[in-house]
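Asks: A structural model of the following input is requested.
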Amino acid sequence: MLLLALYYLLADCLLMGQVFYYRTVYPQHHIEEIVVNDYGAEESDLAISRHRKSSSSSSSSASSSSCNDFMNERTSLLSTDSNILNSKSRASSTTIQPPQSLATRNVVRLFFVSSILLWTGLLVGSALFFFGSGQTKVDMSQWHLIPQLLGWGSALLYCVSRIPQIMQNFRNESVEGLSLVMFIFSVIGNITYCVSIMLESTEPTYLLINYPWLLGSGGTLFFDFTIFFQFYMYRQTTIGKK
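Replies: Prediction:
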């Protein structure tokens, strides 16, 4: 179990490193490249056109009025170039979020309601199983405060870790970039982890001591199956983008 926890820690650190890199370094370079290339292309075309205009103006007329008109036109073009650069920079750095469809809004409401009902029923049922009347008395002398607090903190963070990704999928109405195989392996690993604990013993005291880890692994199954449903719901969008 310790080796499994260390493996999860290493994998999560690698994933966070990838997220940090692609959200900070890569998008910034991408935006700068688009702005510079587009503006550079326009600037070179305008420079050629200006050179041709200046040559034709100097050869056709040398009057001071024509020179003034040319300088005014040059100033106007430079102002226009500056506005184009600013608008492109704002458009590249700003992401317009499309409105959610009615189906997505209904699914989000269903997700919140089912999550509240599921977790309420799970916690109430667990309390009745361990401390209800007619049940075998749990030996609380084997229950240690510090390990249990760490275990409950781990279970809470592990369960809610899926929620930001689920909500982002709902906002984008897409699962583009997610690996379905990763979530399949995660579900299989969490199921086998819970089964390994329960095969060791089903005695209430043993289960209560290991309950945070059972809850952390088994509780994420609901969120993993929600992501599976998102893969099914947005499969056409993902295929279309490919």
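
Asks: contacts, neighbours, all on C-alpha from now
Replies: Fine.

Asks: so the residue nearest to Thr237 when sequence neighbours are not counted, which of the three states?
Replies: Leaving aside its sequence neighbours, Thr237 sits nearest to Ser174 (CA to CA, 6 or more residues apart in numbering; 6.3 Å). Look at Ser174: counting by DSSP: H, G, I helix; E, B strand; the rest coil, its state is coil.

Asks: and Ser174, what is it in contact with?
Replies: Counting by CA atoms under 8 Å, 6 or more residues apart in numbering, Ser174 touches Gln230, Phe231, Tyr234, Arg235, Thr237, Thr238.

Asks: of those residues, which belong to helices?
Replies: If you go by DSSP state H, the contacts of Ser174 have Gln230, Phe231, Arg235, Thr237, Thr238 in helices.

Asks: derive a ChimeraX selection command for the buried subset of the residues you listed.
Replies: Remark: buried members of the ones in helices among the contacts of Ser174, expressed as a ChimeraX selection using 16 or more other CA atoms under 10 Å:
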select :230,231,238
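
Asks: for Thr120, state which of the ones in helices among the contacts of Ser174 is nearest.
Replies: Gln230 (23.6 Å; CA to CA).

Asks: run this one through as well so I can compare:
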Amino acid sequence: MVAADNLSSVLGWISIACWIVVYSPQIYENYTLQSGEGLSVLFVVIWILGDLTNVVGAILAGLLPTVIILGLYYTSCDFILLSQIYYYRYKKRRLEAHAARAGELEDRVPLLSNEERPEDIVPVRIIVIRYLSALAFVVLVGVGAWWITSGDKQDNDLLDSTEEGARWWAIQFLGWSSASLFLGARIPQILKNFKTRCEGLSPALFFFSIFGNTTYALSILVKSMDREYLIKNGGWLAGNLLTVFLDMFVLCQFSYYRYMEENDARMISG
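Replies: Take a look at the predicted model:
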């Protein structure tokens, strides 16, 4: 039992470490491109709603303050992504309006262009090596955080077993609503990827999301396989495990389009 609790705690800390860094690559990608058009607005908006319901559910469930603070951190990162999209759109419109007034408006290359120079295209294998190295670092950080806090006695149950009545049902409703929102958010992004060929989208966002969701779900399953416990945590489990499959689909999209770009680059240079 102690071993299961320790493993559950380690997996939980690794999941937290993943979610702390998950937004950074996409925020940096948007900043580098001076565009947020790789993201679907609907994807980000629904993700915000999912995080908000998750935070409210955590507060009602009486989870640890660190869990609530992390939920607020995730929500703030969502708003940063959304504000980037609209800020760079506004900036682009201002630049075009200024150029038009100056009589200098020319055919511009879109911020998201599929015509990259061959030397600018990073091979998929290099990206995989980079992400695996980053993943190893995140795992070490998670294990280190667990070791530092292992002396603190904490209750890792997602929901207290004494929760009953209206409050219990409210928590369940929020948990399943959050799961549905996280799942539904991926659909508009997947559809947008077919149009943009994943240009402007950081695969790291979905790579760390997959690992963060997987380790979080495992931390619950390792803790206990009791039927009542799994039912109480069903919303969180569903939200984590089901989104993993859609995130994997996004990574498959990215790999496919990057493979096509590499082929085109070889044909041009050859």
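
Asks: and the ones in helices among the contacts of Ser174 of the first structure as a markdown table, adding distance to Gly125 of the first structure?
Replies: Shown next, in a markdown table, are those (distance: CA to CA, whole Å):
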| residue | distance to Gly125 of the first structure |
| --- | --- |
| Gln230 | 29 |
| Phe231 | 31 |
| Arg235 | 36 |
| Thr237 | 39 |
| Thr238 | 39 |
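
Asks: picking that back up, could you dump the contacts of Ser174 of the first structure to a markdown table with distance to Val19 of the first structure?
Replies: Listed next are the contacts of Ser174 of the first structure as a markdown table, based on distance: CA to CA, whole Å:
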| residue | distance to Val19 of the first structure |
| --- | --- |
| Gln230 | 21 |
| Phe231 | 21 |
| Tyr234 | 23 |
| Arg235 | 23 |
| Thr237 | 23 |
| Thr238 | 20 |
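
Asks: related to what we said a few turns ago, which one of the ones in helices among the contacts of Ser174 of the first structure sits closest to Ile34 of the first structure?
Replies: Ile34 of the first structure has its nearest neighbour among those in Thr238, at 25.0 Å by CA to CA.

Asks: quick one: map Trp152 of the first structure onto the second structure.
Replies: Residue pairing (TM-score structural alignment): Trp152 of the first structure is matched to Trp176 of the second structure.

Asks: does the counterpart of Phe20 of the first structure in the second structure belong to a helix or a strand, and which?
Replies: By TM-score structural alignment, Phe20 of the first structure lines up with Tyr86 in the second structure. Assigned by DSSP states H and E, Tyr86 of the second structure belongs to helix 65-101.

Asks: now the element after that helix, going C-ward?
Replies: Taking DSSP H and E, what comes next after helix 65-101 of the second structure is helix 124-149.

Asks: what span of the first structure lines up against that following helix?
Replies: The alignment of helix 124-149 of the second structure onto the first structure (TM-score structural alignment) covers no residues at all.

Asks: give the buried residues for that helix.
Replies: By 16+ other CA under 10 Å, the buried positions in helix 124-149 of the second structure come out as Tyr131, Ala134, Leu135, Val138, Val139, Val141, Gly142, Val143, Ala145, Trp146.

Asks: I'd guessed the first one sits against Ala204; true?
Replies: Yes - counting by CA atoms under 8 Å, a contact exists between Tyr131 of the second structure and Ala204, whose distance comes to 7.2 Å.

Asks: please, which helix or strand holds the residue nearest to the spatial centre of the first structure?
Replies: By CA atoms, centre = their mean, the first structure has its centre lying nearest to Gln165, at 4.9 Å. According to DSSP H and E, Gln165 of the first structure maps onto helix 163-172.

Asks: tell me the buried residues in that helix?
Replies: By 16+ other CA under 10 Å, the buried positions in helix 163-172 of the first structure come out as Ile166, Asn169, Phe170, Arg171.

Asks: just to revisit the earlier point, report the buried residues of the helix holding Tyr86 of the second structure.
Replies: Here helix 65-101 of the second structure shows Ile68, Gly71, Leu72, Tyr74, Thr75, Cys77, Asp78, Leu81, Leu82, Gln84, Ile85, Tyr88 as buried, counting by 16+ other CA under 10 Å.

Asks: distance check, the fourth one against Trp13 of the second structure.
Replies: To tie it back to what came earlier, the one meant is Tyr74 of the second structure. Using CA to CA, to the nearest Å, we find Tyr74 of the second structure at a distance of 15 Å from Trp13 of the second structure.

Asks: repeat for the third one
Replies: Between Leu72 of the second structure and Trp13 of the second structure the computed distance is 17 Å (CA to CA).

Asks: pull the number of nearby residues for Leu241 of the second structure.
Replies: 19 (other CA atoms under 10 Å).

Asks: oh, I was asking about Leu214 of the first structure
Replies: 21.

Asks: to which residue of the second structure is it aligned?
Replies: Structural correspondence for Leu214 of the first structure with respect to the second structure (TM-score structural alignment): Leu237.

Asks: please tell me how far its match sits from Gln172 of the second structure.
Replies: From Leu237 of the second structure to Gln172 of the second structure the distance is 12 Å (CA to CA).

Asks: over to Lys223 of the second structure?
Replies: 19 Å.

Asks: can you check Trp47 of the second structure too?
Replies: Counting by CA to CA, the gap from Trp47 of the second structure to Gln172 of the second structure is 19 Å.

Asks: cool, Ala100 of the second structure as well?
Replies: For Ala100 of the second structure, the distance to Gln172 of the second structure (CA to CA) stands at 55 Å.

Asks: and Gly12 of the second structure, what pairs with it in the first structure?
Replies: Using TM-score structural alignment, Gly12 of the second structure pairs with nothing in the first structure.
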